[in-house]
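K.L.:
What follows is a predicted protein model with its sequence.
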Amino acid sequence: TVCVSCRSVVLRPVIVRARRVNIMLRMKAWFEKLVQTQKVDVLAPKDEMFLAWKNGEKLKAIKLVPDVYINWWKGLYREAPEHVFVETVLIIFLIFVVFAGRRQRSKIKIAQAAKKLTEQEIDQLCDEWQPAPLVPIASVKQSEAAVRARRVITQQSGDRIQLDGSMPLLNCGGFDFLNMGSEPRIKAAAKKALEKYGCGSCGPRGFYGSIDIHEALEERFAAFMHAERAIAFSDASSCATSTIAAFAKRGDLLVIDQAISEPLKTGCVLSRANVLAYKHNDADDLLRILKAVAHDDLKKNRKPASQRRFIVTEAIFRDGADVAPLKDIIDLKQKFGYRLILDEALSFGVLGPNGKGLHEAQGIPISAIDATLIDLGPALGSVGGLCLGSVEVIEHQRLSGAGYCFSAAAPPFVSACALEALDILQSQAHLAVENNPNSTLSRLQLNAKALRHGLQTVGLIPRYFVDLYESLNDSRNDPVPFVLLTLANPSNDIPTDLTTLTEISQAAAHLGFAVAIAQNALVINNHALPSGFPQLPPKSLAIRLTTRASHDAAQIRSLCNAMRKAAQTILAVSV
């Protein structure tokens, strides 16, 4: 006796082999039936077609194809009618596509033939055609106004300059805050470097353009700022642009202040990252945006670590002359896990007991900032830019920073000037920490406060101008050494307002003071932004008044009175 399960195991192979034998026997019988045609009265069309093809009667076989296809179609309809429906629809669709395409091409040819122009019509169109202007007409008018406003320095001595051969004027428009541009020690350092290295570096840093003085510049600044590393660029603008584009890529997120300068904005555009803008110096609006991004993460089940996220801002805004709420920004970036890129271009050498910038003035360690940008021009009287950060941040840019890899390194004498200026700044910083009024930093910070107080005292604000610093930031504790004054009653026409400001600056020059016009509106408002980039508020034309450490109280008072007289003369308003 065998159990049922064992019987099935034993008999299953036998049954399978028997089935295979049965199938083979049936196929053999069919083939023999097909070969022995004399024993068959009528063959099926398919069998007859195969037999005719085998016997070499190919024409007969081809004639039997329609009968075979009809029989196959009938059999398919009996066995699976749904297949017949699907295949019929597909066949009809193919026929429609073929014939409809031919008809459409015929219509196009007929339309083209109907639209064919005669030689006379072609000549007429050519005569009437006018090329589109390369730039908008409005930009041309603005450029013409800018050319009329341009003044050229023909001679400079200390804080006195001559414009277009005029009498010596007190320079109240430049950014040489610490008088480094005319410092004899810096001139001597430049001459010594020229004799040793020659004029140019003749190559990028990574391609035989690095000179020992470039390495010394990076090491000295990193040590002075208490940063891990520093990387030097030949230009401050390319430093800002290159740093952002080196870290933020497509798919990453940049949260920017609405009033950031043009180099930072260009870096955001080149990065191709997603960009969100918060209201200028508004920490509450920044918080709102960061919360919205966090809510969107939860909604889309997206991890914050899936993209790199940065906050980009300036310490002292070039287009606002006000100071960022750095402590609030640091708190928010740490709370939401963002990185911070801070541009200290105009705050280095100006703010803080040692002139290290806004982070020192507000008691924030530089390690809390992921990338700090420095301009060597405003305070040190040199040319170039530096980025300071951790080892990873700096070394990454040596291979990924376009401004470092593909631009020629700074001329050696420029780096020598920056190093000598840093020595002077460090020696003056010790006096400033001791509250010595004779230190350069102390004088500069006192003059910055005196300038704003003097403008308010003479009634220049708000009767003639609006102080952007006051309108955008109520806190006036930070000694920013320049002021931007926009017209209190602008015409809303950029060329007209630019002409008015030019006339006021020329009137001030007749009184002995050289002031500048910040023409950011001409460049930035006409700059085409890619789709998806947030709409930023337009920049304003403004007169820029600057002070420096070499100015004294009497000169600042005279400047304020001269601006009042110039505005009163041009605007024809009596006080």
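P.N.:
Yes, it's here. Everything numeric here is computed off the predicted structure, so don't read it as measured data.

K.L.:
rest of the way, CA atoms for contacts and neighbours
P.N.:
Noted.

K.L.:
Where do the helices of the stretch 201-350 of the chain begin and end?
P.N.:
212-225, 236-247, 262-271, 283-300, 326-336 (DSSP state H, counting those that start in this stretch).

K.L.:
For the last one, which helices and strands make contact with it?
P.N.:
The reference is to helix 326-336. Applying 3 or more C-alpha pairs under 8 Å, 6 or more residues apart in numbering; DSSP states H and E, we find helix 326-336 packed against helix 283-300, strand 339-343.

K.L.:
putting a second one here so we can go through both:
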Amino acid sequence: FQAPLYHYIVEGLLVVWIIRLLFFKSYKIHDKVPLTTKEKDELIEDWEPEPLVPPLEETRAVSKPYRVVSGQPGKEIVVDGYKCKNFASLNFLGFVENERISKAATECVSKYGVGSCGPRGFYGSFDVHLELEKRIAKFTGTECAIIYSYGFATIASAIPSYSKRGDILYVDEACCFAIQKGVQASRSNVVYFKHNDMEDLESKLRHQEMLDKKDVKKSSVTRKFMVVEGIYMNTGEICDLPRLVDLKYKYKVRLFVEESLSFGVLGQHGRGVTEHYNIPVEKVDMMCGSMEYSLASTGGFCCGREYVIDHQRLTGLGYVFSASLPPLLACAAIEAIDIMEEE
């Protein structure tokens, strides 16, 4: 195939033009004239920085930042000096006003003082902490329990203790904020399924099973977890635990249940969603909950098999680096469990 001469000339000019566009700048940067010292001083004098925050008077004039409660937040509550009915309480069993619990906490103050002033691994473990862990394990029917000094940090510390980078977390899309922070801290691969939709969850588990068959070597070192709530804080719905347990054994996935709202509420004796569905607690790998609701105390707990829970004593950041639960609150929680067992 022979082309006419003008065709070669046009192509040659185009090649030269492309090379010019690639290697030559289309404009030249002109030399800037530096400012004199006098000009700099004038600019600095004229500059008025904007305030970082609004003036204090404007902030106060808008509204009060919060409402102030006086006295115990029981069925009735005094807010800003007004006596009101309390419809916003998480004091599910009414233990805030319980005289037995108040007496036990008062006696504990006389013996231990008001704080622990140290993490559990460094002179922060009191005998009442160990007693509370034993009582929670006995009440829930598990082998072992561990307590945290802050309820929010419990599940947020427990998830990254086990699930690491490269692992897979199957999380309900309506999960609470504490679970979201734990999932974020784990740096694992997160798969969200539709709220309380077991069909959607199984489809995602089935899809992962197909991927595992293609790469057996990778799947052998990848751990998988399902994270749900007993009662979802954002919707109030109860999780479908029987179906979750079936999926756990079918697809070989570990199951974590956050029971902050269901503990003390569901089940004949208040043991949570496992008792509600009459499912053996051994079929759940780990249960977490807060003591700030039904037990009217502070902190949280995780319970399950002993070798699983003890792992958190070195890897649960909220346990290792936080001051332990004040002994008086541990005594209050123990007394609350006593009342739950008796009544």
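P.N.:
Right, received. Where do you want to start? The model shown is predicted, which means the values in this text are computed figures rather than measured ones.

K.L.:
Distance to residue 410 of structure 1 and mean neighbour count added to the helices and strands packed on helix 326-336 of structure 1, as TSV?
P.N.:
Output for these, formatted as TSV (distance: least, C-alpha to C-alpha, whole Å; neighbours: other C-alpha atoms under 10 Å):
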stretch	distance to residue 410 of structure 1	mean neighbour count
helix 283-300	37	14
strand 339-343	20	23
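
K.L.:
Mind checking these for the one nearest to residue 127 of structure 1?
P.N.:
strand 339-343 (53.8 Å; C-alpha to C-alpha).

K.L.:
from the middle of its chain, how far away would that closest one be?
P.N.:
14 Å (C-alpha atoms, centre = their mean, to the nearest Å).

K.L.:
ok, now stretch 313-331 of structure 1?
P.N.:
For stretch 313-331 of structure 1, the gap between its own C-alpha mean and the chain's C-alpha mean amounts to 19 Å (C-alpha atoms, centre = their mean).

K.L.:
Could you do stretch 221-237 of structure 1 as well?
P.N.:
22 Å.

K.L.:
which bit of structure 2 covers it?
P.N.:
Using TM-score structural alignment, the residues of structure 2 aligned to stretch 221-237 of structure 1 are 136-152.

K.L.:
Now do the matching stretch: distance from first to last residue.
P.N.:
18 Å (C-alpha to C-alpha, to the nearest Å).

K.L.:
Please identify the buried residues of it?
P.N.:
For stretch 136-152 of structure 2, burial by neighbour count (16 or more other C-alpha atoms under 10 Å) applies to 136-137, 139-140, 142-152.

K.L.:
Looking at these, which one is closest to residue 281 of structure 2?
P.N.:
residue 142 (7.0 Å).

K.L.:
Could you measure from the closest one over to residue 80 of structure 2?
P.N.:
Relative to residue 80 of structure 2, and taking C-alpha to C-alpha, residue 142 of structure 2 is found at 44 Å.

K.L.:
do residue 327 of structure 2 as well
P.N.:
Note on residue 327 of structure 2: its distance to residue 80 of structure 2, by C-alpha to C-alpha, is 31 Å.

K.L.:
For those two, indicate the residue with more neighbours.
P.N.:
residue 327 (24 against 11; other C-alpha atoms under 10 Å).

K.L.:
Now do the nearest residue to residue 231 of structure 2 once chain neighbours are set aside against residue 200 of structure 2, distance only.
P.N.:
Once flanking residues are discounted, residue 231 of structure 2 sits nearest to residue 238: 4.5 Å by C-alpha to C-alpha, 6 or more residues apart in numbering. From residue 238 of structure 2 across to residue 200 of structure 2, the span is 17 Å (C-alpha to C-alpha).

K.L.:
now residue 107 of structure 2
P.N.:
For residue 107 of structure 2, the distance to residue 200 of structure 2 - C-alpha to C-alpha - is 52 Å.

K.L.:
ditto for residue 285 of structure 2
P.N.:
According to C-alpha to C-alpha, residue 285 of structure 2 and residue 200 of structure 2 sit 22 Å apart.

K.L.:
just residue 127 of structure 2 next, same as before
P.N.:
46 Å.

K.L.:
repeat for residue 168 of structure 2
P.N.:
16 Å.

K.L.:
Next, find the distance separating residue 483 of structure 1 from residue 544 of structure 1.
P.N.:
In terms of C-alpha to C-alpha, residue 483 of structure 1 sits 6 Å off from residue 544 of structure 1.

K.L.:
So for the two, which sits in the more crowded spot?
P.N.:
Per other C-alpha under 10 Å, whichever of residue 483 of structure 1 and residue 544 has more neighbours is residue 483, with 26 against 21.

K.L.:
What does the more buried one correspond to in structure 2?
P.N.:
For residue 483 of structure 1, no residue is aligned by TM-score structural alignment.

K.L.:
Quick check: which helices or strands does the helix ranked longest in structure 1 pack against?
P.N.:
Counting residues, the longest helix found in structure 1 (DSSP state H) is helix 81-115. Packed against helix 81-115 of structure 1 by the contact rule (3+ C-alpha pairs under 8 Å, 6+ apart) you find helix 65-79.

K.L.:
What lies in contact with the helix it packs on?
P.N.:
By C-alpha atoms under 8 Å, 6 or more residues apart in numbering, the residues outside helix 65-79 of structure 1 that reach it are 45-46, 49, 83-84.

K.L.:
now do stretch 265-279 of structure 2
P.N.:
92, 139-140, 230, 238, 241-242, 259, 262-264, 280-281, 294, 340-341.

K.L.:
pretty sure residue 382 of structure 1 belongs to a strand, no?
P.N.:
No. Per DSSP: H, G, I helix; E, B strand; the rest coil, residue 382 of structure 1 lies outside any strand segment and is coil.

K.L.:
Compute the distance between the aligned partner of it in structure 2 and residue 329 of structure 2, please.
P.N.:
Superposed on structure 2 with TM-score structural alignment, residue 382 of structure 1 falls opposite residue 297. Using C-alpha to C-alpha, residue 297 of structure 2 is found at 6 Å from residue 329 of structure 2.

K.L.:
Quick check on these two: which one has the bigger neighbour count.
P.N.:
residue 329 (28 against 24).
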